[in-house]
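Undergrad: Following is a predicted model, sequence given first.
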Amino acid sequence: MRRIALLFTLLTALLLPAAATAGPAAPDVSRAAAERALDEALDAFREPLAASSGPAAGSREVTGALRDLAVAVPALGKADRRRARSLLARPTDKNDRAYFGKEASDSPICNANFCVHWTDKAANKPVSGFFLGQILASVDLSRAVENGTLGWRDAKSDGRLGSRKGKGAEGQVDVYVTNLGKRLYGYAAPDGGQRGQRRYAYLVLDNNYVGFPTNPLDSMRVTVAHEYNHILQFNYDVYQDLWLFEDTATWAEDKVYPGINDYLNYLPAFARKSSRPMTGRSIKIYAEAVWNHWLSANYGDDVVRNTWRVSPKQKSFAVAAYNRAIKDAGGPGFGRALGEFFAATAEWKLDADFPDHGEYPDVKRAGKLTGRKKTTLDNTSYRLYDVEPSADPEATLKVRAEKGTETSISLVGRTGGGVVTTETAHLRKGGTGTVTIANPGAYARITAVVANVDGSSKVNRKGKRVYKADGSGYRVSLKG
């Protein structure tokens, strides 16, 4: 927003809610890191949104880029702060990179919780009035499920921001409809000018959803459920790790619309890349919704919401937040639970803990386990190995993990009739462990699971979090 300082100050005083109360300190963002965040946000808007092209899958990256930028703004220089505010501005702002044109005369339509805004500009206007009505119905349903059934905290009020012609001045969540092109479903963005862990935000949706894997109305619906969950997340902890933002929002999609199953489009990224960390920033983090589905099945839906609730006291660190929430739900903590989840994925097509499990792809095996193998694994990653069923009385997996690396090992047997048996050992501080499955010849398939479930981290001299157990070495052998 290229506004003069005085005008910005006056608008802030008139429109924005009172500043957040003091809470945990903001992350210490360096100038270099802030400039990288600005560059990434600029890249997301490098071309006019409507000019985007290419495959739709994996195109929800704008929310993360704008979140990173919102947190980084205070560390930017004066000129870069102006550029950042322009990127964070709403589509109704003429200085916004994504300005959608003059707002339609009868825009917005509002209820007690939401306002939907649009333009009549040819390129950006919604496909129909019916479509606008469906958007309002979808945000209402998303709120009913996410805030009502699942018990999430309401979105933070933005006061009078977005109000027009006397409508939308009660802190409703503002939803803007415009042409986002073919590679972007939608995004949520915290408004500029805020500090603190809990922030208000707005939501932007495409005007027709043509060109996505799912039909247009269903694509819009799951996008609303996904991005609205980001709006709620911003009122818990805007500083949280990106992977928790996305695996939770993708999980929420299926809670609101269990029959659409758009998340299945992302599962190949998980099934093919089990040796990549859960804690990354690739498309895989959307597929990690299955981790939350597994947690929900074993500890209840509240465990996901409570991960966000405890986040501020866990220093905005996803592993620690999950650990606390799992223990509070009566579970064993993050590492053990993750090991059990990884073992479950070996035969997840038969596991009722996973919704739609019959549609899941097989998790890729790293080959057949014969003799001895050496391998390395980064944090929160694992490998599956095929084990040949034999006539021996038992089969034993022996693993020597790097000292200090929390590890989980399993043997998973599936009979021809679909009965699954799992034997697991947990090595809290690494070292050597074994796990044995009896009568291996009774199984149609046996899988060995070797998992680095260590999520411990430290902050390096550059202020970047690094995971201590990355590159951990393993010696793996099979007897029997």
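TA: Ah, there it is.

Undergrad: use CA for all of it now, contacts and neighbours both
TA: Will do.

Undergrad: Count residues in the vicinity of D328, would you?
TA: The number of residues packed near D328 is 15, by other C-alpha atoms under 10 Å.

Undergrad: Could you do A13 as well?
TA: A13: 11 surrounding residues under other C-alpha under 10 Å.

Undergrad: try A469
TA: 22.

Undergrad: State whether it is indeed within a strand.
TA: No. Counting by DSSP: H, G, I helix; E, B strand; the rest coil, one finds A469 to be coil, located in no strand.

Undergrad: these two touch, right, it and S456?
TA: Yes. Between A469 and S456 there is a contact under C-alpha atoms under 8 Å: 7.1 Å.

Undergrad: and the one helix or strand H226 maps to, what other elements does it pack with?
TA: Element membership for H226 (DSSP states H and E) is helix 216-233. When contacts are defined as 3 or more C-alpha pairs under 8 Å, 6 or more residues apart in numbering; DSSP states H and E, helix 216-233 packs onto helix 129-143, strand 186-190, strand 201-206, helix 242-256.

Undergrad: this is the comparison structure:
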Amino acid sequence: MSAFRHRVALGLATLVASAVGSAVPAYVVTTAEPTPTTDASPAAAASRPAARAALVAARRLFARPGPTTYRARAVPSAGAREATLALRDLRVALPGLRGDDTREAERLLARPTDAGAAGTEGFHYAGPSRSSCSAHLCVHWVDRGQDAVPSTDADGDHVPDWVETTQQTLEKAWRSFAAAGYEAPLGDGSLPSHGPDDKVDVYLADVASLGFYGYCPTDSLADGARKAVGYCVFDNDYSYDEVSTEPIVALRATAAHELFHLVQFAYDAREDPWFMEGTATWMEDEVFDAANDNWNYLSTSTLAHPGVPVDFGDDYYPYGAWTWWRFLSEYFGSDKKSAPQVIHRIWDAAVSRDSLSATRSVIATLGTTLQRTFADYSALSHVSRRWYFEGDDAPYPQAPMARRLDLSRRHPGTGSMRTVRLNHLTSANIALHRSSTLPGRLLRLWVDAPLRRTGAAAEVTLHKRDGTLGWRTVRLDADGDGVVTVPFARGQVDRVVLTLVNASTRMDCHRSTTLACSGMPLDDWRPFSYRARTLR
């Protein structure tokens, strides 16, 4: 087997998710904004276009139409939350901006109560605000104008009911994080513009009118700093007309997701999108199991699109990555009990390394490898509803087949070797069905994959006539070659699914992409060949 290497220059949109003809979106390696320097060196000057790109991205998110169409920008419950990382990127890019661009960025990053920040960018209170503090948070609101909260105050304590509901929901999320052992969000000090004390501040404003459930920006992120202080802006009422779901459901999902971003900032505010958004979306289900807003992102998971890398950091795919983190918690659990502490351990490890390296190191301490774990994740994805704990209720996608091959008396095998190409952290399912006329009781499969050390793996699933499943691992040698023979008798097995897996985590890091460690993958577009034949 000849070695194959495919490297892609930065900025080229040339990688396709799959060459097998399945209906999957394009996978494109895109560049993210590098961290600008703060001096007047050529490096700083070179970073300004990238810094402006971060500004343009944030500007588009917060663009407001005219007053007559202000509410027409509401989006369904599929819920845009990308403002948090867009504003994180803008905070990182801020030193690379100049003049009016700097002032615009500062207004976008400003808190609603910041003096002198009022303008068309971001959300800023038009009048005086009030606040109410609980054990760990202070909630701020206004009584008049576009951002006013509903005035209902059933207990007559001069704090609107919706403010109290928001406080109670946030405190439940906070207690859940603390019980799981996570670091608490960092305090912001006692600056006058940050509220009465150093508790975390949450501002209520009409953010749903621009398509947000909420967002949590960083207050600062100095050059080289990894930890950051932040605050949150939540919607002022989560009106059903704006979010297309029950207000309390939207609030609970937002509280768990966005407050967990502040927890992440206490570890590493510069982490990868798939890790930050994926674990925040996973956390929604951990804190408020019945909210289920995370189900909206199943359509952008690798369950639905196995040809898209699980660490793909563009569009809504980072949110869909929650299924990987859910898989890890269930995979290392037992007796229908998940082990969510696995994710906590990965965040602890990520303080000193990138997300993939942290995941790989934690899995190694559990007695296996990321390569084997991702292979199992991939093989189970086409029967996800039978494997995940919530499979009976949640609309988990069943990973599609890349190819279907029907074996018969006339065509008892595939003939010559067939090939698919896989990018890193992707897979392809090959379904082999038997006809009633096919002789033979066994099926032999040959696999010719890339070098095993690059992450190549293969597994076989037996779909039996009685509805049960059987599993086999194709043991690959160092060159990536392997063969396995499995039962295929008429009346016993309906079909066999061969799952080919590129579990490579080899990256050339710090190349300003939106993938893990901002890197370029070293093992994309690798050829995986296979052949099958029935045996008497």
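TA: Yes, it's here. These figures come from a predicted structure and were not determined experimentally.

Undergrad: Kindly provide the TM-score of these chains.
TA: Once the chains are laid over each other, their TM-score by TM-score structural alignment, normalised by the length of the first structure reads 0.85; 447 aligned residues with a C-alpha RMSD of 2.7 Å.

Undergrad: quick one on the thing from earlier: make CSV from the helices and strands packed on helix 216-233 of the first structure and add mean neighbour count and distance to T119 of the first structure to it.
TA: As requested, these are exported to CSV (neighbours: other C-alpha atoms under 10 Å; distance: least, C-alpha to C-alpha, whole Å):
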stretch, mean neighbour count, distance to T119 of the first structure
helix 129-143, 17, 11
strand 186-190, 26, 16
strand 201-206, 25, 12
helix 242-256, 24, 27
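
Undergrad: what sits against the aligned residue in the first structure for W141 of the second structure?
TA: In the first structure, the residue matched to W141 of the second structure (TM-score structural alignment) is W118. Residues counted as contacts of W118 of the first structure (C-alpha atoms under 8 Å, 6 or more residues apart in numbering) are 103-104, 107-108, 125-126, 176-178.

Undergrad: hmm, try it at 7 Å
TA: W118 of the first structure sits next to 103-104, 107-108, 125, 176-178 when contact means C-alpha atoms under 7 Å, 6 or more residues apart in numbering.

Undergrad: okay if I get the residues you listed as a markdown table plus distance to G148 of the first structure and secondary structure?
TA: Putting the contacts of W118 of the first structure into a markdown table (distance: C-alpha to C-alpha, whole Å; DSSP: H, G, I helix; E, B strand; the rest coil) gives the following:
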| residue | distance to G148 of the first structure | secondary structure |
| --- | --- | --- |
| E103 | 32 | strand |
| A104 | 32 | coil |
| S107 | 28 | coil |
| P108 | 25 | coil |
| K125 | 32 | coil |
| Y176 | 24 | strand |
| V177 | 25 | strand |
| T178 | 29 | strand |
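
Undergrad: Just the buried ones from the residues you listed?
TA: When those are checked for burial by 16 or more other C-alpha atoms under 10 Å, the buried set is 103, 107-108, 125, 176-178.

Undergrad: correct me, but R85 of the first structure touches G192?
TA: Yes. Between R85 of the first structure and G192 there is a contact under C-alpha atoms under 7 Å: 5.9 Å.

Undergrad: equivalent range in the second structure for the helix holding H226 of the first structure?
TA: The aligned range for helix 216-233 of the first structure is 247-264, by TM-score structural alignment.

Undergrad: before we move on, what SS does R372 of the second structure have?
TA: Applying three-state DSSP to R372 of the second structure yields a three-state assignment of helix.

Undergrad: Please tell me how far the alignment partner in the first structure of it sits from Y322 of the first structure.
TA: Aligning on TM-score structural alignment places R372 of the second structure opposite R336 in the first structure. Using C-alpha to C-alpha, to the nearest Å, R336 of the first structure is found at 12 Å from Y322 of the first structure.

Undergrad: thinking again about what came up before, dump the buried ones among the contacts of W118 of the first structure to JSON lines, plus distance to A225 of the first structure.
TA: Converted to JSON lines, those look like this (distance: C-alpha to C-alpha, whole Å):
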{"residue": "E103", "distance to A225 of the first structure": "25"}
{"residue": "S107", "distance to A225 of the first structure": "22"}
{"residue": "P108", "distance to A225 of the first structure": "20"}
{"residue": "K125", "distance to A225 of the first structure": "22"}
{"residue": "Y176", "distance to A225 of the first structure": "15"}
{"residue": "V177", "distance to A225 of the first structure": "15"}
{"residue": "T178", "distance to A225 of the first structure": "18"}
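
Undergrad: Of those, which is the nearest to K167 of the first structure?
TA: Closest approach between these and K167 of the first structure, by C-alpha to C-alpha: P108, at 7.3 Å.

Undergrad: what's the counterpart of that closest one in the second structure?
TA: Residue pairing (TM-score structural alignment): P108 of the first structure is matched to S131 of the second structure.

Undergrad: how much space between its match and A63 of the second structure?
TA: 27 Å.

Undergrad: ok, now A173 of the second structure?
TA: Distance, A173 of the second structure to A63 of the second structure, by C-alpha to C-alpha: 31 Å.

Undergrad: ok, now which ones touch T84 of the second structure?
TA: Shown in contact with T84 of the second structure (C-alpha under 7 Å, 6+ apart): 215-217.

Undergrad: The equivalent of it over in the first structure: what secondary structure?
TA: Under the alignment by TM-score structural alignment, T84 of the second structure pairs with T63 in the first structure. The local conformation at T63 of the first structure, judged by three-state DSSP, is helix.

Undergrad: And D386 of the first structure, by the same measure?
TA: Classified using three-state DSSP, D386 of the first structure is strand.

Undergrad: Would you mind measuring from the equivalent of A144 of the first structure over in the second structure to L451 of the second structure?
TA: Correspondence of A144 of the first structure to the second structure, assessed by TM-score structural alignment: R175. Separation of R175 of the second structure from L451 of the second structure (C-alpha to C-alpha): 46 Å.

Undergrad: How about E40 of the first structure: what's its closest non-neighbour residue?
TA: Once flanking residues are discounted, E40 of the first structure sits nearest to A65: 6.2 Å by C-alpha to C-alpha, 6 or more residues apart in numbering.
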